[in-house]
Structure formats: structure tokens, C-alpha cells
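[1] my questions concern the predicted model and sequence given below.
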Amino acid sequence: MWIDTHNHFDAPDFDLNRQKKWQQAQALGVSAQCLMGVRLGDLSRQVRVADELPDTYFALGLHPLFVGELVLDAAIAVLTHTIERYLNHPKFIGIGEIGLDGRKAHGGKLSVPLEKQCAFFKAQLALAYDYDLPVFMHSVKAEDKVLQYCKRVGVRRGIAHAFGGSEQQARQFITQGFKLGVGGAMTYPRAKKYQRLIQTLPLSAFVLETDAPDMPPVWIKDGANQVSELPRIAATFAEIRGVTPNELVPVIWQNTGAVVPAIAALNCIKISM
């Protein structure tokens, strides 16, 4: 019923009980999930986990906060080789998690210099453009620059993960062809701006995500976020929007399928059954 468009279910956090956790999520109504790439050394593990679990898809990419020690040309060569290897894999869905992060670390500096983040982001956008693949984007305090690069490269399909920008920026992402990923952040009482976006923007703009094991919703007080929280996240979204979960389901499937054709195909299969 629900699709988790962005998580890290291949993370070591789930090594002891990954199969059980996915079965629990499925029993609660999570029909599919999309695993995002983070580190260069983790890509093969990510593919293995996706292969082991039903209705589990993967994107390949380098997260902006984990490129600090990498050499650009060498890392992009490895990523390109990996993309080409899995280009026709039925569970490969795009390039991600890529983007920019403008948060300051201790001492007022970025944990990875913005110049280096931008170099990796542009190179990965170019791969998405060359192979005609959607992108799954990390954009924190850098929405304008992320949009600028997407427009410059010509990438027009993807998801802005955990979108936290303004309404004006949101509409620019939508115009560029992107969906907005929403998850646990919207469940907090202080997230008034986020909730207004959900109430104001077209329903066709949104997809759902957990980012598990990160970005827990308000009701998780300790421990890792879980993919099985997605139905409750969806119910919270529906309540904020003023629709029922049943009304939301087909819209979310359609929105996700517009970015990830494999998900649209999965929906057709489930409906035919």
C-alpha cells in the first residue's frame, strides 16, 4: 500500500534482524522500499540487500557528507563502473543519495567543503543526465544551489529528499520535475512551515519516506527509526492534508511511479492480483 522512497535499510543497524524488520513493515502495509547509496565502499552491500529482499529497490550515489576523503575522478570512475554494471538490473532505480549540505559543524565550518560537495554533485548529476536516470537528492540549507545545478545540467526527474525549503523553492523544484519527499520531520509540533507546505502545495507534489534508521518521527523517543513507521507517517500526512489514508494511497503510488517506473509496474501487478 505504501512506498518508502528513501531509506538506508542496508545499514549495519539492521544486520541482526533485517529480514524480520522488512516482514514486519510489509505486514503493516509497506509494499516497496528504495535504498539510497551513501558511501563508495557500501554500494555492493546495498545491491546485495536489495537482491535478498522482495520489493526492495536501490539507487547508487555518494552522499555529500561522505565524500570528504575521496578523490573526485577516482571515485566517480568507480561509481560509473558500478552504474554501468547494474544499469539493466530490475531493481536499479537511479542516482542517489546525492546533493549538498550547508549545515555548519563545530567551529562554524562545513564538515565537507562546499566546493568539494559541488564537484561531486555536478559529476553525479551528469551521470544521471547521461544515463537518463532520476536523482534522489539531499538538500540541506542549499536548495537554491541544488536547483541551480539541476537546471544547468538538465536533470528533470527525481525526489528532493526530506525537503525543508520555502514554498517558493518547493514550487521551483516541482516546476523542474521533482517530487518532494516527506517523512518524520513533519510529525513534530514545531514543524509548522513543513505542515503548511503539505496543506498548500498540490498533492501531486509529494512522496513518502522514512530515511530509516535516521530522521525518526516524534513518537520514537529512542532507538533507530524503522521502515514499519511509514504507515503512521502516511496517516499523519493525510491528517495534516485533510484527506483519508485511503484517498492518499493511489495519489502516492502515482506520484512515486512518475519518478520510479519500476514502482508503477509493481502497482499494476498488485492491482491485477
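    Nice, I can see it.
[2] make it CA atoms for all contacts and neighbour counts henceforth
    Noted.
[3] so residue 156, which of the three states?
    coil (DSSP: H, G, I helix; E, B strand; the rest coil).
[4] residue 177 is in contact with that one, correct?
    Yes. Residue 156 lies in contact with residue 177 (C-alpha atoms under 8 Å); the separation is 4.9 Å.
[5] neighbour count winner among these two?
    Neighbour totals were compared for residue 156 and residue 177, and residue 156 leads with 21 against 17 (other C-alpha atoms under 10 Å).
[6] comparison target below:
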Amino acid sequence: MRFIDSHCHLDFDELADNLTKYMSDALASGITQFVVPGISLAQSKSLLAFSQKHPSCHISFGLHPYFLTAHSRDEMALLADLAEQNSEQLVAIGECGIDSQCDDLELQQALFKSHIVLANRLGLPMIVHHRQSHHLIAQAFKQTPPQFGGVIHAFSGSLQQAQYYLKLGFKLGLGGTITYPRAKKTREVVSRLPLSSFVLETDAPSMPVFGFQGQINVPVRLIDIFAQVCQLRNESEDEIAQALYATSCRVFSI
């Protein structure tokens, strides 16, 4: 079986000292490719060299809500220029989105719309971050409709919210959240929607799976997430693995 970790921050400092081991452990478990999102202007720039050094890593450019500053409007224009100049090396725009726990929702909403415009212009999917913000993301999508879908990262929500995103051409990123028994609503989504609705992701080094709380999350934990998906589905493990892999390839044109 082959897997793609469709969202992991392999360039983060927490993984740097043992990155070779983490990637070889993942490969030994069948995880052959990785999508590494951008979170800031400087880090997005650095991903160009990172992806050349690590050919199994596919990259995207974006401004994450956590890292927005007073200069972010200017940085968005620079990010758009950088993306246009390097569009052939990108598989998506993001990580971008709206997070109700971060400051300046007005700025977040404005920049999120700018990301949608950029993704539409470049013909790329989006990697969308959300936290208690489905209504704000839906509002932005209504005002500036995304044309090339993407992934709702770390999806956590209701069946109705999931179906809304699917109708817009998005897939749902399944990560550590679904391994927790308390995530009943999201686990129900996994069990009820078509298998083609999902991709797997770790968000390494963040979002640890159940049983590994307090530890650095690593790509090989994707196998634990896959095992949880298998418990919630009726298809065979091979069929589930093939479908998840194929969906990631389609979304990101891998």
C-alpha cells in the first residue's frame, strides 16, 4: 500500500535534527510523498530550496492565520508575485484560512479572499485552515468562489458542513482528530461519506494522534490515522488505501 501525507510541516525546526530518520521511517511504512504547506512569506520562499533537496516533498505558498502581522497585506502581494514566478513548482495555495482564536478577523478574511483569488488565477487547489470559523469561510467562498477546490485541512465538523465543502470541490483532510474517541461527529462523517471525500494528513510536528499526546508528531503516524479510517469504513484496507492515495494525487496533480 502507498500513502501520501497531504499536510505536514517537514521543514519545521522541531523535525530538523532527525528529519532523515522521520522520512525513512515513513517510506518504510509506504508513505512515499508529502505535501508541505507555506505559512509565511519567508518560509514559503525557503520551501523552494527545501523541495529541491527533498524531491518527495511537494510545496504550496500561503500565509497562515497564526502568523499574520501588520505587514501581512504587503506580504500577500509579494507572496502572489512569488507564486506566479514559481507556479510550476506549486501543488496548491495555502496554508490559508480563518481562525476565530487568532486576532484581527477582518484582516484574516481579507487575506483569505486574496488567497482564493490567487489560487483561481493560477489554477491551483487551496489548503484551508479553519477553527470555529466554518461560517466565515463559507461567507468568503460565497463572495469569492474558489474554482479549483482543494483540502479542508484537519476537518472537524458536521455532516452538513462536510457536504457543503464537497459540493465546492474540496476534500476533507483526516488527521489526528479522528483518532480521539471524543471526535464522534467527525468520525461519523468519515463513516458516512463516499471514500473519495477524504485525504490523509498528519500536520507533523503538530496534531498528535491519540496515545501520543505531548510528543512531536511525525509522518509515520499517518498509518495510525489510516487504521482509524479502516475501522470506520466497510471497504477493505487495500481499497481504502488506493482510494485515499488516488484522491491526493488528483487534488494536488501529483
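    Yep, it's here. Just so we're clear, the structure is a prediction, and the values are computed from it rather than from any experiment.
[7] what would you report as the TM-score here?
    TM-score of the superposed chains, computed with TM-score structural alignment, normalised by the length of structure 2, equals 0.95; 252 aligned residues with a C-alpha RMSD of 1.3 Å.
[8] which residues in the stretch 151-254 of structure 2 form strands?
    170-174, 198-200 (DSSP state E, counting those that start in this stretch).
[9] so where is the shortest one in structure 1?
    In this case it means strand 198-200 of structure 2. The alignment of strand 198-200 of structure 2 onto structure 1 (TM-score structural alignment) covers residues 206-208.
[10] relative to structure 2, what is the average displacement of that stretch?
    On superposition with structure 2, the mean distance recorded for stretch 206-208 of structure 1 (mean C-alpha distance after the TM-score superposition for structure 1) is 0.6 Å.
[11] so how far is that stretch off the chain centroid?
    10 Å (C-alpha atoms, centre = their mean, to the nearest Å).
[12] contacts for that stretch next, please.
    With C-alpha atoms under 8 Å, 6 or more residues apart in numbering as the test, stretch 206-208 of structure 1 has contacts from 2-6, 179-183, 230, 233-234, 252, 255-256.
[13] which one (most neighbours) among these?
    residue 6 (31 neighbours).
[14] ok so, going back, in CSV: the strands of the stretch 151-254 of structure 2, plus distance to residue 96 of structure 2.
    Listed next are those as CSV, based on distance: least, C-alpha to C-alpha, whole Å:
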stretch, distance to residue 96 of structure 2
strand 170-174, 14
strand 198-200, 18
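[15] looking at those, which is closest to residue 159 of structure 2?
    strand 170-174 (11.3 Å; C-alpha to C-alpha).
[16] tell me what that closest one is packed against?
    With contacts taken as 3 or more C-alpha pairs under 8 Å, 6 or more residues apart in numbering; DSSP states H and E, strand 170-174 of structure 2 sits against strand 150-152, helix 159-167, strand 198-200.
[17] let me have those in a markdown table, adding mean neighbour count and distance to residue 214 of structure 2 as columns.
    Output for those, formatted as a markdown table (neighbours: other C-alpha atoms under 10 Å; distance: least, C-alpha to C-alpha, whole Å):
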| stretch | mean neighbour count | distance to residue 214 of structure 2 |
| --- | --- | --- |
| strand 150-152 | 28 | 25 |
| helix 159-167 | 16 | 29 |
| strand 198-200 | 27 | 21 |
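[18] redo those as a markdown table? Include distance to residue 84 of structure 2.
    Listed next are these as a markdown table, based on distance: least, C-alpha to C-alpha, whole Å:
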| stretch | distance to residue 84 of structure 2 |
| --- | --- |
| strand 150-152 | 18 |
| helix 159-167 | 26 |
| strand 198-200 | 26 |
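[19] closest to residue 88 of structure 2 out of the strands of the stretch 151-254 of structure 2?
    That would be strand 170-174 among the strands of the stretch 151-254 of structure 2, by C-alpha to C-alpha, at 21.2 Å.
[20] related to what we said a few turns ago, and of the helices and strands packed on strand 170-174 of structure 2, who's closest to residue 72 of structure 2?
    strand 150-152 (22.4 Å).
[21] what is the end-to-end distance of stretch 62-78 of structure 2?
    In stretch 62-78 of structure 2, first residue to last residue: 11 Å (C-alpha to C-alpha, to the nearest Å).
[22] before we move on, what about stretch 46-61 of structure 2?
    10 Å.
[23] residue 118 of structure 1 -> structure 2?
    So residue 118 of structure 1 corresponds to residue 109, using TM-score structural alignment.
[24] neighbours of its match, how many?
    For residue 109 of structure 2, using other C-alpha under 10 Å, the count is 19.
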